[in-house]
Structures are given as structure tokens and as C-alpha cells.
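Peer 1: sequence and predicted model, in that order:
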Amino acid sequence: MTQHHSDHGYEKDDDEDDVLEWADQVMATVAAEVRRRRKELRWSAQDLADKCEEIGHPIPRNVIANMESGRRSNLPLVDVMVLAEALNTPPICLIYPVGYVDDVQRLPLQHPISTLDALSWFTGEDTELGADNDMLRYFRAHRAAEGQLRIARRDEEYARYHAETAPNADRKAEALRAQARAAEAAEDAMRRLSRVRAFIRKDGVTPPFLWSDVAAEVDPPGTDPNTTEEIDL
């Protein structure tokens, strides 16, 4: 196998070339997206540098220019986070610019995949990640159940109002049916919240904060936090 001298003074084989090339590609993708987004905002490199300084993590103009031109040899994660905030875009969209890059190499020695698939892997949405992502799934399920509860309660109040102000019996009956459906959806969301929070506590983790009018119903006194009831997420 052909070997090459690296800048760090050790011998490396062809596989390591692939690793370096992949790292360069990741950095080039971020740099290109920073430049594209900056141009879209009609900002100069100095404008972007000024915005980074406002955020509290200065990135000088020459550093930004060197990054965009490929002359910068590294790109710290903290810089990616601050650049994303300055450019009003999620950090993940600098690494995986969906819609602007078709395919990316997720990891070295792997074939390119769609940018959206790579983004889903990075954010833990990939269903093939295995059991180690349970806590992430539980917190996402918790947020989804909270959203369902808010919508259901809003719909229930809306339907109650229309039942009380209905101009005739048919309209009132229709509104009462809608109110009953919303109340059922709210109850389902409450049950899901209770189960998800139990699973979170089971692993010794504190569940997300709940507003007071819901917490008493979801976490009533005497609730067993160590339930092993199955939950469909």
C-alpha cells in the first residue's frame, strides 16, 4: 500500500487520505454555504464579522475570507454555531445545506447519500440508529404530546363557545360533537405525556417542565415514576 508523509510527521496510508479528503469536503461545504448565505443577505465579510462580534464570539473578517477561499485549515464547531446565528440559519443547515447540495459523504470511506438523509442521521431522526437514542425519542414525543394537548384544548374551548352561542339545535349538536372529539384528543395527549414522563424518570432523567395547570394532572401525587408500561412513540 502506498504511504505518504503527513504534515504531522508520521506515515499514513491511502485510507487516511480518504479521511483527510472527507474532512476537507465537510469544511468546504460549510464555507460555501456561509458564503452563499452571506451573499444572499448582501453582506460583506466585514458585515458578517461585525455580526459575530455582536453575538459575543468575534470571528475576524480575514478569518471568514480565508475560510470561504479554502485557506483556513480548521473550522471549530463554536465558529459554525456563531456563524449560523449571525446568518439567521440553523447550524445544521451549514453542514448539510438541503436544497443547495444534492449529495454529501456522511462519513469517510462511505458512498455519498442525499443531504437530507445525512441531516436526519446527524439530528437523530434516522430510525436505524438503535436503542441508544431512546431519551431523544422520549423528549421529542413529550414535545409532540404537549403540542397535541395545546391544540386539543384550544379546539375544545372554540367548540364550547360555538355550542353556547349556536343559533339553532343542529349547530349546537355539531359543536358539542366537536367539543367531545377535542376533549378526547386532550385526554389522549395527557395519557401520552404521563407515560413519556414516566419513561424519562425511569432512566433517572428529569422530564421537561410543564405549565402548572397541566403538571398536577400529568404528575399527580402517588404516580409511579418507574412504570415499565409499553409506549408507542
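Peer 2: Great, that's in hand.
Peer 1: from here on, contacts and neighbour counts on C-alpha atoms
Peer 2: OK.
Peer 1: contacts only, for residue 146.
Peer 2: Residue 146 makes contact with 189, 193, according to Cα atoms under 8 Å, 6 or more residues apart in numbering.
Peer 1: can you tell me how far it is from residue 156?
Peer 2: 15 Å (Cα to Cα, to the nearest Å).
Peer 1: repeat that for residue 206.
Peer 2: In this view, residue 206 and residue 156 are 30 Å apart by Cα to Cα.
Peer 1: just the strands in this structure please.
Peer 2: 3-5, 11-13, 103-104, 113-114 (DSSP state E).
Peer 1: redo those strands as CSV? Include mean neighbour count and distance to residue 123.
Peer 2: Below are the strands of the chain laid out as CSV (neighbours: other Cα atoms under 10 Å; distance: least, Cα to Cα, whole Å):
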stretch, mean neighbour count, distance to residue 123
strand 3-5, 12, 35
strand 11-13, 13, 32
strand 103-104, 20, 15
strand 113-114, 14, 15
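Peer 1: minimum distance to residue 130: which of those has it?
Peer 2: When these are compared by Cα to Cα, strand 113-114 sits nearest residue 130, at 19.7 Å.
Peer 1: and here's the other structure:
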Amino acid sequence: MTQRRSDHGYREETEADDLEWEDHVMATVAGEVRRRRKELRWSAQDLADRCEEIGYPIPRNVIANMESGRRAVLPLVEVMVLAKALRMSPISLIYPVGYVDKVRQLPYEDPQPAWDALQWFTGDESAEDATDYMLDHFLAHDLELRSALAAVESEDYERWKVRTAPNRVQREAAERALTRYADQAADAKYELGRHRDAIREAGGTPPRLPSPLADIDPPDTELTEEIDF
């Protein structure tokens, strides 16, 4: 693969092996910082000022050296602060999908589509050799949480329609819908509780539940988890 220096690190024109993997990663981040900064019509000093406002100063000359490839290191904390200052997600600096076609995900690996690398990094696509499934539990928990909230909200709405129906026909229709959504809410709560149990069994602490779903956990669960933590 060949690459050439651009706003996004290196394009295909020189041998990619000429770049060490860590240099390739830093060049990609630096290129996206430069692209986004120009998009916002900011100078390097403007970006430095915003980093200082966040509480982690990154001087203008450091930003300039990073963008030009003269800087040897790029700490993770700076990626986080730069992303906040540039009003974007940190992952979009590391894997700028839409602006870079392929990236080198790890040393000695062929370039991969940026979208695939991003999904690997965020855990949306499990690594083949993964043995820690806590993130999977949390992703499943989030999906079931959304389903449970939607079902509970629909159940509450249909219950209101039953109370306020102006005639028998509309009331009976609302009662049928209420039964349907009540069943969906019960199923969703059961699944959510199952994922919360899986998180606990794996040694983790599940997220705090919103008040409409607070009845899923036993009454003393939250206190026990706080003491254990």
C-alpha cells in the first residue's frame, strides 16, 4: 500500500511500511485535527485557547508540531481534550470515518476499512479472541433498557386513554392495546433484569435504573451494591 501526506496522515503513494504503526496512528489523528480545525475556521491558537478553557492547556506550538508531524508522542488525554475542543467524539479523531478509507488497526496488519476498525475499537464488533464479555452485557442491557422504557411509556399512555375514552368503542380499543403493551413491558423488564443479573454474576455493577423501571431490582440491591463498591 502506498500513501502520501495529507490532512489525514498519508495517502496511497509511498510505502506504508515506511511509517511505523504508531506514527501512522498519530498522523491520522493529526490529520483529522487539522481538517476539523480548518472546517471550523480556527487557527492553531484558537484551538489552543479552547483546550485551555476546558482545563487542559495544549499550547499552539504543540498543536502545530503535531499537525506537521514533528511531534513524537500524542498522549491519550490530549486526544480526549482535542476532541472536546473540536466538538467531536475522540473516536472520530482516531478513526475518521468518511474522511479516511482505511487505517492500520494494529502493527503488522494490513490496512482495514476505517468503519471496521472503529467498530472493533468501540466494542460494537467483538474481537475474535475476546474473553471479557462485560461490554457485551452492557450493550445488551442498553438495548433492553430502551425497549423496556418504550413499552412502559406506551403502557402508561394506553392506560390514560382507557381513563379518558369518550365512548365504549374507544375504551375497549385502548384496553386491548393496554393489555398488549403491558405484556411487552413485562417481557422487556424480565429481559432487562436478566442482563442485570449477568452483569452482577460477572463481577460488575449494572447502571442505575430510571425511576419508571426501578421495580426491576429487589429493594435492597442498590444498597448492597454501594456497600460492595
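Peer 2: In hand now; what should we look at? Owing to the predicted nature of the structure, the values given are computational and were not obtained by experimental measurement.
Peer 1: coming back round to it: give me the more crowded residue out of residue 206 and residue 156 of structure 1.
Peer 2: Between residue 206 of structure 1 and residue 156, residue 156 has the larger neighbour count (other Cα atoms under 10 Å), namely 23 against 11.
Peer 1: from what I see, the more buried one and residue 183 are in contact.
Peer 2: Yes. With contact defined as Cα atoms under 8 Å, residue 156 of structure 1 reaches residue 183; the gap is 6.1 Å.
Peer 1: next, count neighbours for residue 205 of structure 1.
Peer 2: 12.
Peer 1: and residue 182 of structure 2, by the same measure?
Peer 2: Counted with other Cα under 10 Å, residues neighbouring residue 182 of structure 2 total 19.
Peer 1: which stretches in structure 2 count as helices?
Peer 2: 21-39, 44-54, 60-68, 76-85, 90-94, 114-122, 134-164, 168-201, 221-228 (DSSP state H).
Peer 1: switch the ones you listed over to TSV; also include distance to residue 104 of structure 2.
Peer 2: Putting those into TSV (distance: least, Cα to Cα, whole Å) gives the following:
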stretch	distance to residue 104 of structure 2
helix 21-39	7
helix 44-54	27
helix 60-68	19
helix 76-85	18
helix 90-94	11
helix 114-122	8
helix 134-164	24
helix 168-201	33
helix 221-228	41
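Peer 1: nearest to residue 103 of structure 2, out of those?
Peer 2: Closest of the helices of structure 2 to residue 103 of structure 2 is helix 114-122, at 5.5 Å (criterion: Cα to Cα).
Peer 1: now do that closest one against helix 134-164, angle only.
Peer 2: 90 degrees (axes from the mean of the first three to the mean of the last three Cα atoms, to 10 degrees).
Peer 1: tell me the average deviation of helix 114-122 of structure 2 from structure 1 after fitting.
Peer 2: With mean Cα distance after the TM-score superposition for structure 1, helix 114-122 of structure 2 departs from structure 1 by a mean of 0.5 Å once superposed.
Peer 1: how distant is that helix from the center of its chain?
Peer 2: Here helix 114-122 of structure 2 is found 11 Å from its chain centre; the criterion is Cα atoms, centre = their mean, to the nearest Å.
Peer 1: and that helix, which residues are buried?
Peer 2: Within helix 114-122 of structure 2, the residues scored as buried using 16 or more other Cα atoms under 10 Å are 114-118, 121.
Peer 1: cool, and stretch 159-175 of structure 2?
Peer 2: Of the residues in stretch 159-175 of structure 2, 159, 161-162, 171, 174-175 count as buried by neighbour count, 16+ other Cα under 10 Å.
Peer 1: can I get the residues you listed in JSON lines with distance to residue 74 of structure 2?
Peer 2: Conversion of these to JSON lines gives the following (distance: Cα to Cα, whole Å):
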{"residue": "159", "distance to residue 74 of structure 2": "56"}
{"residue": "161", "distance to residue 74 of structure 2": "58"}
{"residue": "162", "distance to residue 74 of structure 2": "60"}
{"residue": "171", "distance to residue 74 of structure 2": "64"}
{"residue": "174", "distance to residue 74 of structure 2": "59"}
{"residue": "175", "distance to residue 74 of structure 2": "60"}
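Peer 1: can you give me the neighbour number for the alignment partner in structure 2 of residue 133 of structure 1?
Peer 2: Superposed on structure 2 with TM-score structural alignment, residue 133 of structure 1 falls opposite residue 132. Applying other Cα under 10 Å, we find 10 residues neighbouring residue 132 of structure 2.
Peer 1: and if you look at residue 81 of structure 2?
Peer 2: Per other Cα under 10 Å, the neighbour tally for residue 81 of structure 2 reads 20.
Peer 1: hang on, isn't it packed against residue 54?
Peer 2: Yes. Between residue 81 of structure 2 and residue 54 there is a contact at 7.4 Å, judged by Cα under 8 Å.
Peer 1: thinking again about what came up before, just so I know, which of the strands of structure 1 lies nearest residue 27 of structure 1?
Peer 2: That would be strand 103-104 among the strands of structure 1, by Cα to Cα, at 11.8 Å.
Peer 1: by contact count, what packs against the closest one?
Peer 2: strand 113-114, helix 115-122 (3 or more Cα pairs under 8 Å, 6 or more residues apart in numbering; DSSP states H and E).
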